[in-house]
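**Q** Structural data only, the sequence is not supplied:
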C-alpha cells in the first residue's frame, strides 16, 4: 500500500509516541538498554519502522521540511537492519532520550 506523506508522518508520530510511552511506563533506563537484549529489540523495532516511513517520504516533502535530518533518520534504520551486531547502544540511548522527544514536537508542528 502506498501512503501519502501525511499518512506516513502520522504513522511516524504514533510510533514515536508509543516508543516514548513504553520507555516511560516500563522504566527503561540506558543501563537496561545496554544489557537486556529483549529491551534492545523492543526499542530498535520502532526505530526501524520510523526510518522506513521516513525513507519513503517524497523528496518534495523532505525538502519542504528540511530542518529535520531525514537522511540521518533513514540512515539509522539502514544501519540497524544491516549492521545490528555493531549497534552503538550509547548512540541509541542518546536518540531515544534526547532526540526523540524533540523530534516528536517537530512532527506535531508539521
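**A** Nice, thanks for sending it over. All values reported here derive from a predicted model rather than from experimental measurement.
**Q** only C-alpha atoms for contact and neighbour calcs from this point on.
**A** Fine.
**Q** Tell me how far the residue nearest to the spatial centre of the chain lies from residue 64.
**A** Of all residues in the chain, the one closest to the mean position by CA atoms, centre = their mean is residue 47, 3.6 Å from it. Residue 47 sits at a distance of 23 Å from residue 64 (criterion: CA to CA, to the nearest Å).
**Q** before we move on, back to that, show me what the strand or helix carrying the residue nearest to the centre of the chain is packed against.
**A** If you go by DSSP states H and E, residue 47 is part of helix 37-55. Packing partners of helix 37-55 (3 or more CA pairs under 8 Å, 6 or more residues apart in numbering; DSSP states H and E): helix 5-25, helix 30-35, helix 70-82.
**Q** Structure two is appended below for comparative analysis:
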C-alpha cells in the first residue's frame, strides 16, 4: 500500500514537536520517575516510527539526515517489548 509521503513526514514532525513541547524541559531523572511522561513518549515514538516505515526507501534516500532505520527500529522494539523498555535508552 502506498502512503502519502507528505502526510507521513508531517505526522513525524508533529509527533516530534508534541514530545518536545510536553517533555523537552524534563530532566532524565524526572522522566524516569514519571510514568505518564514515559507513555506519552511511547505514543509519539510509535507514531514517528510507523510513519517512517510507511515512507518508501526510494523517498527515504532523498532525506539522508532523517534517521529512518533508528526511528523504525525504535518503534519495533518498544511495541514488541513494551513490558521491558529501558527508559534511559529511550
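**A** Sure, I can see it. Computed from a prediction, not measured in an experiment: that's the story for all the values here.
**Q** Got a TM-score for the two of them?
**A** Superposed pair, TM-score by TM-score structural alignment, normalised by the length of the second structure: 0.86. Supporting alignment: 90 aligned residues with a CA RMSD of 1.8 Å.
**Q** Identify all contacting residues around the helix holding residue 47 of the first structure.
**A** Helix 37-55 of the first structure has contacts (CA atoms under 8 Å, 6 or more residues apart in numbering) with 8-9, 11-12, 15-16, 19, 28, 32-34, 70-71, 73-78, 80-81.
**Q** If we use 7 Å, what do you get?
**A** Residues from elsewhere that reach helix 37-55 of the first structure (CA atoms under 7 Å, 6 or more residues apart in numbering): 8, 12, 15, 19, 33, 70, 73, 74, 76, 77.
**Q** And residue 52 of the second structure, what's its match in the first structure?
**A** Counting by TM-score structural alignment, residue 52 of the second structure corresponds to residue 54 in the first structure.
**Q** One more: residue 79 of the second structure?
**A** Taking TM-score structural alignment for the superposition, residue 79 of the second structure sits opposite residue 81 in the first structure.
**Q** just the contacts of helix 37-55 of the first structure now: which is nearest residue 101 of the first structure?
**A** Of all those, residue 101 of the first structure sits closest to residue 19, with 10.3 Å by CA to CA.
**Q** show me what contacts that closest one?
**A** 43, 46.
**Q** What's the separation between it and residue 65 of the first structure?
**A** Between residue 19 of the first structure and residue 65 of the first structure the distance, using CA to CA, works out to 23 Å.
**Q** now do residue 27 of the first structure
**A** From residue 27 of the first structure to residue 65 of the first structure the distance is 33 Å (CA to CA).
**Q** neighbours around the closest residue to residue 75 of the first structure other than its chain neighbours, how many?
**A** The shortest distance from residue 75 of the first structure to any non-neighbouring residue, by CA to CA, 6 or more residues apart in numbering, is to residue 51 (7.3 Å). Neighbours of residue 51 of the first structure under the rule other CA atoms under 10 Å: 22.
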